[in-house]
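Student: sequence plus the predicted model coming up.
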Amino acid sequence: MSSVTSAHPTGPVAQAFAARVREQEERALAPHATRSYPAERARPEDDCGIRTPFQRDRDRIVHSKAFRRLKHKTQVFVAPEGDHYRTRLTHTLEVTQVSRTVARALGLNEDLTEAIGLGHDLGHPPFGHIGEDVIDRCLQERFGRRFRHYEHSLRIVERLERDGAGLNLTAPVRDGILGHSGRAPQPATLEGRIVRLLDRVAYINHDIDDAVRAGVLSERDLPREPLAALGETGSKRIDALVHDVVEQSARAGDQIVQGEEAGAAMAALRSFMFERVYLGPAARAEHGKIERAIKTLFDHYVEHPDEIPPLLPEGEADLAERVTDHLAGMTDRYCIRQFEDLTVPDAFAP
């Protein structure tokens, strides 16, 4: 009878699990798919008897503090009034869902794709890309360093979670998280490249939906040629783009690619969104307020490092890292509360 006190209780299922998964993957996965075994971790661990290494990574990400904070972080619209706008968490779930669809259709590793999708935006600071830009400029001016959310996502899973122990994720998951942005080198795996492309497919289309709901855009404003190529609604456009990626990538064999027409239509929508929404008048009206709040906090914590909660054991992070880790980990509302505590006189505080 197996012991229930060991780290990984063994029994008939657990003893046969890895061998069964290996056999299934050799039979079902495409030649270029990433196999689940052996697990490549910075610190070797015994495998779980009922989850693949990538499934364990997924679970560690979902149970992390950084993942829970995503529900209170901006996707595009800052503190939107209404229950139906995307947050960084719902964006993450949408990216993961469509990425798994593509992975399944191409015979790639769904578990790896899911883990990368769920972890890709853990390092986003408060207020989305606006916050990322402000922290980056503050770091450059004060310390000569840069801030990139995809690099910070990797720092979170490698160093900051579990009081400095990190999540000890597998190498393909860490690689996919780091490489999900178009500014980063391509991921080594096809599964990571799926998330990199489908991240853009998801955010362009759901941000259009939110912009129309917010009244920043109307349906009449949307460029006609991309809509004619992809569809009039967000769901139709995502469906068209997903089918295109699957068919084009299946023909390519060892690449994740778009067709020329679909790629051009998506690029046109992205350019339109940067001009009208991401860098448009409504966004610019908020930029100054967000910049003031984050810069005020950044400067304050640089001058008062004793007020920064310890995220790592003493001596394992310098001042720039400590300030950045604290600021980037904040949710939007916590950032606002900290700014108000510093700037609003007690007599006027709500």
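Tutor: Ah, there it is.
Student: switch to C-alpha atoms for all contacts and neighbour counts from now on
Tutor: Noted.
Student: surely Tyr85 meets Ala211?
Tutor: No. Counting by C-alpha atoms under 8 Å, Tyr85 does not reach Ala211; the two are 9.1 Å apart.
Student: dump the residue contacts of Thr170.
Tutor: With contact set as C-alpha atoms under 8 Å, 6 or more residues apart in numbering, Thr170 has these partners: Ala39, Glu40, Arg41, Ala42, Pro53, Phe54, Asp57.
Student: I'd say the third one and Ala171 touch.
Tutor: Yes. Using C-alpha under 8 Å, Arg41 and Ala171 qualify as a contacting pair, with a distance of 6.0 Å.
Student: counting contacts, what elements does the stretch of helix or strand Asp175 belongs to pack onto?
Tutor: For Asp175, the host element (DSSP states H and E) is helix 171-178. For helix 171-178, the helices and strands in contact under the criterion 3 or more C-alpha pairs under 8 Å, 6 or more residues apart in numbering; DSSP states H and E are helix 110-119, helix 149-155, helix 190-214.
Student: tell me what angle that helix forms with helix 110-119.
Tutor: 40 degrees (axes from the mean of the first three to the mean of the last three C-alpha atoms, to 10 degrees).
Student: so what touches helix 171-178?
Tutor: By C-alpha under 8 Å, 6+ apart, the list of residues contacting helix 171-178 reads 40-42, 54, 57, 112, 115-117, 119-121, 150-151, 153-154, 184, 187-189, 191-193, 195.
Student: which of the residues you listed are buried, as a ChimeraX select command?
Tutor: Applying 16 or more other C-alpha atoms under 10 Å to the contacts of helix 171-178, the buried members can be selected in ChimeraX as follows:
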select :40,41,54,57,112,115,116,117,119,120,121,150,151,153,154,187,189,191,192,193,195
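Student: how many other residues sit next to the closest residue to Ser218 other than its chain neighbours?
Tutor: By the measure of C-alpha to C-alpha, 6 or more residues apart in numbering, the closest residue to Ser218 outside its immediate chain neighbours is Val212, 5.3 Å from it. Neighbour count of Val212, defined by other C-alpha atoms under 10 Å: 16.
Student: take the one below as the second:
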Amino acid sequence: MSVNKNSKYHSLSKEVYEQILGDREHGKINPYACKDSDIIRRQPDHDAPHLWRPAFVMDVEKILHNNYYNRYSDKTQVISCYKNDDISRRALHVQLVSRIARTIGMTLGLNLDLIEAISLGHDIGHTPFGHAGERYLNEIYNEHTGRLFNHNIHSARVLDKLIFRNISLQVLDGVICHNGEMEQQCYTPKTFNADDPWGEFDRSVEDCYTDPSANKKQIPGTLEGCIMRISDIIAYLGKDRQDAIKIGLISNDDSFSAGSLGSSNAQIIHNMTVNIIENSYGKPYISMDPDVYETFSKAKTENYQNIYNNDSLNTMYNDNIKPMFYCIYEELLRQAKSKDTNSILYKHHVNYIKDANRYSNYFGKKEFIDNYLSQDPNEIVVDFIASMTDDYFIDLYEYLFPDGPYKVNYVGYFDNI
């Protein structure tokens, strides 16, 4: 890789640059890319690809048209309760992940449709209020059932169970394996179990509900899944800093070390992209230089120190949003156990799930919906809460508890003038 000391933006080495150009000129295909013909579906007789709608393009469209996809637009990425249209929501985050991953994947000759599908679907099961909301829901769910809630696993549940549209194994695998909280210097994909790929997948999902260490052990089965996993971190690292600066949570020089990647969002994205391409082109793995990995990992640690563990943010979450989670959970659990068809749980969730699957012609879907209410009521409550947007969650609390003691005060557009 070429690094000009007078420039903050790195370049590919001449050797790799010319190799890529030469391979393109000769039409060389990356032998490690996931081919459309490799696609694995639960119901293989459905969803035959077309010339104009290839295999993984179908998955992209199934995710875009998923009933829960639109809710990304009002789910917190990191910063909640600010009336500021420039603060990132998950809708923007998944698009940024997709763009970064597709840029890297295009240069490496990978399957861009698969990359896009994983990127757009990876957070569809995320809770309101970001990772704070995820922690609270996991805490309550675990107290009631002994099981664990992880947003990546729940994203697969949304795509593979609640709104079943026969999403491919490769996409669902990339979703459960994205774990953007754990960076690595080298990402080497696993090999799918050829004899029982869905059994292997289902066991991995179940392990994540019962084993606290299982979630961090998930390894993508495709290079495309590996690319999306690292791109998830690249996408939020500098963007979260931008957002924190916008609201005055931190200053421009607030204990961030530039290192070899730079400190701005643009520098981080550019230099990480270049370094990954430099170290991964033509390889059966995704990698980066040791010093870049060290700087990258340190930058994420600094984000935790200055943003994610910031006292002013966490005080607001812990003092109001956390107890609201407990109140809402217990009330919805009561409704689930009573099976009151006039309750909010039924009208806004159970009936919603039924309507979303009303015209589904996939085998076994009707049976799942018919049996949905016979499962542990905690599962139904978790499905509902995880599906909520930030605003809906707050309005639901006020509706259920009009005299409740907890209240979230938004920072308004004109409060800091």
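Tutor: Looks like it arrived, so ask away. The structure presented is a predicted model; accordingly, all values stated were derived computationally and were not measured.
Student: nearest to His300 of the first structure, out of the helices and strands packed on helix 171-178 of the first structure?
Tutor: His300 of the first structure sits nearest to helix 149-155 of all those, at 21.3 Å, using C-alpha to C-alpha.
Student: need the max-distance pair from the contacts of Thr170 of the first structure.
Tutor: Largest separation among the contacts of Thr170 of the first structure by C-alpha to C-alpha: Ala42 and Phe54, giving 14.4 Å.
Student: show me where the stretch 201-350 of the second structure has strands.
Tutor: Ranges of strands in the stretch 201-350 of the second structure, per DSSP state E, counting those that start in this stretch, are 286-287.
Student: which one in the second structure is aligned with Arg148 of the first structure?
Tutor: In the second structure, the residue matched to Arg148 of the first structure (TM-score structural alignment) is Asn150.
Student: helices along the stretch 151-300 of the first structure, start to end?
Tutor: 171-178, 190-214, 224-230, 234-252, 260-273, 281-303 (DSSP state H, counting those that start in this stretch).
Student: closest to Phe127 of the first structure out of these?
Tutor: Nearest of the helices of the stretch 151-300 of the first structure to Phe127 of the first structure, taken as C-alpha to C-alpha: helix 281-303 at 7.5 Å.
Student: output the contacting helices and strands for the closest one.
Tutor: With contacts defined as 3+ C-alpha pairs under 8 Å, 6+ apart, helix 281-303 of the first structure has these neighbours: helix 128-143, helix 319-329, helix 332-343.
Student: and the gap between Ala171 of the first structure and Gly49 of the first structure?
Tutor: 20 Å (C-alpha to C-alpha, to the nearest Å).
Student: which one of those two has more residues nearby?
Tutor: Between Ala171 of the first structure and Gly49, counted using other C-alpha under 10 Å, Gly49 has the larger neighbour count: 18 against 14.
Student: state the number of residues packed around the residue nearest to the more buried one when sequence neighbours are not counted.
Tutor: Spatial nearest neighbour of Gly49 of the first structure, excluding adjacent residues (C-alpha to C-alpha, 6+ apart): Ala14 at 3.9 Å. Using other C-alpha under 10 Å, Ala14 of the first structure has 16 neighbouring residues.
Student: helix/strand/coil for Ala14 of the first structure?
Tutor: helix (DSSP: H, G, I helix; E, B strand; the rest coil).
Student: now do the same contact list for it.
Tutor: Cys48, Gly49, Ile50.
Student: quick check: the second one touching Ala18?
Tutor: It stands for Gly49 of the first structure. Yes. With contact defined as C-alpha under 8 Å, Gly49 of the first structure reaches Ala18; the gap is 7.2 Å.
Student: how much does stretch 292-300 of the first structure stray from the second structure?
Tutor: Averaged over the aligned pairs, stretch 292-300 of the first structure sits 0.9 Å from the second structure after superposition, using mean C-alpha distance after the TM-score superposition for the first structure.
Student: so the helix holding Asp175 of the first structure matches what in the second structure?
Tutor: Taken onto the second structure by TM-score structural alignment, helix 171-178 of the first structure occupies residues 169-176 there.
Student: and the nearest residue to Ile29 of the second structure once chain neighbours are set aside, how many neighbours does it have?
Tutor: Among residues not flanking Ile29 of the second structure along the chain, Gly109 sits closest, at 6.7 Å (C-alpha to C-alpha, 6+ apart). Using other C-alpha under 10 Å, Gly109 of the second structure is surrounded by 20 other residues.
Student: any idea what Gly109 of the second structure aligns with in the first structure?
Tutor: Using TM-score structural alignment, Gly109 of the second structure sits opposite Gly107 in the first structure.
Student: cool, and Gly221 of the second structure?
Tutor: Under TM-score structural alignment, Gly221 of the second structure pairs with Ala188 in the first structure.
Student: now do Ile245 of the second structure
Tutor: Match for Ile245 of the second structure (TM-score structural alignment): Val212.
Student: I'd say that match and Leu222 touch.
Tutor: No. At 9.7 Å, Val212 of the first structure does not count as touching Leu222 under the criterion of C-alpha under 8 Å.
Student: which of the helices and strands packed on helix 171-178 of the first structure sits closest to Thr296 of the first structure?
Tutor: When those are compared by C-alpha to C-alpha, helix 149-155 sits nearest Thr296 of the first structure, at 20.1 Å.
Student: how much does that closest one stray from the second structure?
Tutor: Per aligned residue, helix 149-155 of the first structure averages 0.4 Å (mean C-alpha distance after the TM-score superposition for the first structure).
Student: who does that helix touch, helix- and strand-wise?
Tutor: helix 171-178.
Student: so how far is the helix it packs on from its chain's centroid?
Tutor: 12 Å (C-alpha atoms, centre = their mean, to the nearest Å).
Student: compute the inter-axis angle for that helix and helix 190-214.
Tutor: Going by the same axes, to 10 degrees, helix 171-178 of the first structure makes 30 degrees with helix 190-214.
Student: next, the buried residues of helix 171-178 of the first structure.
Tutor: By 16+ other C-alpha under 10 Å, the buried positions in helix 171-178 of the first structure come out as Pro172, Val173, Arg174, Asp175, Gly176, Ile177, Leu178.
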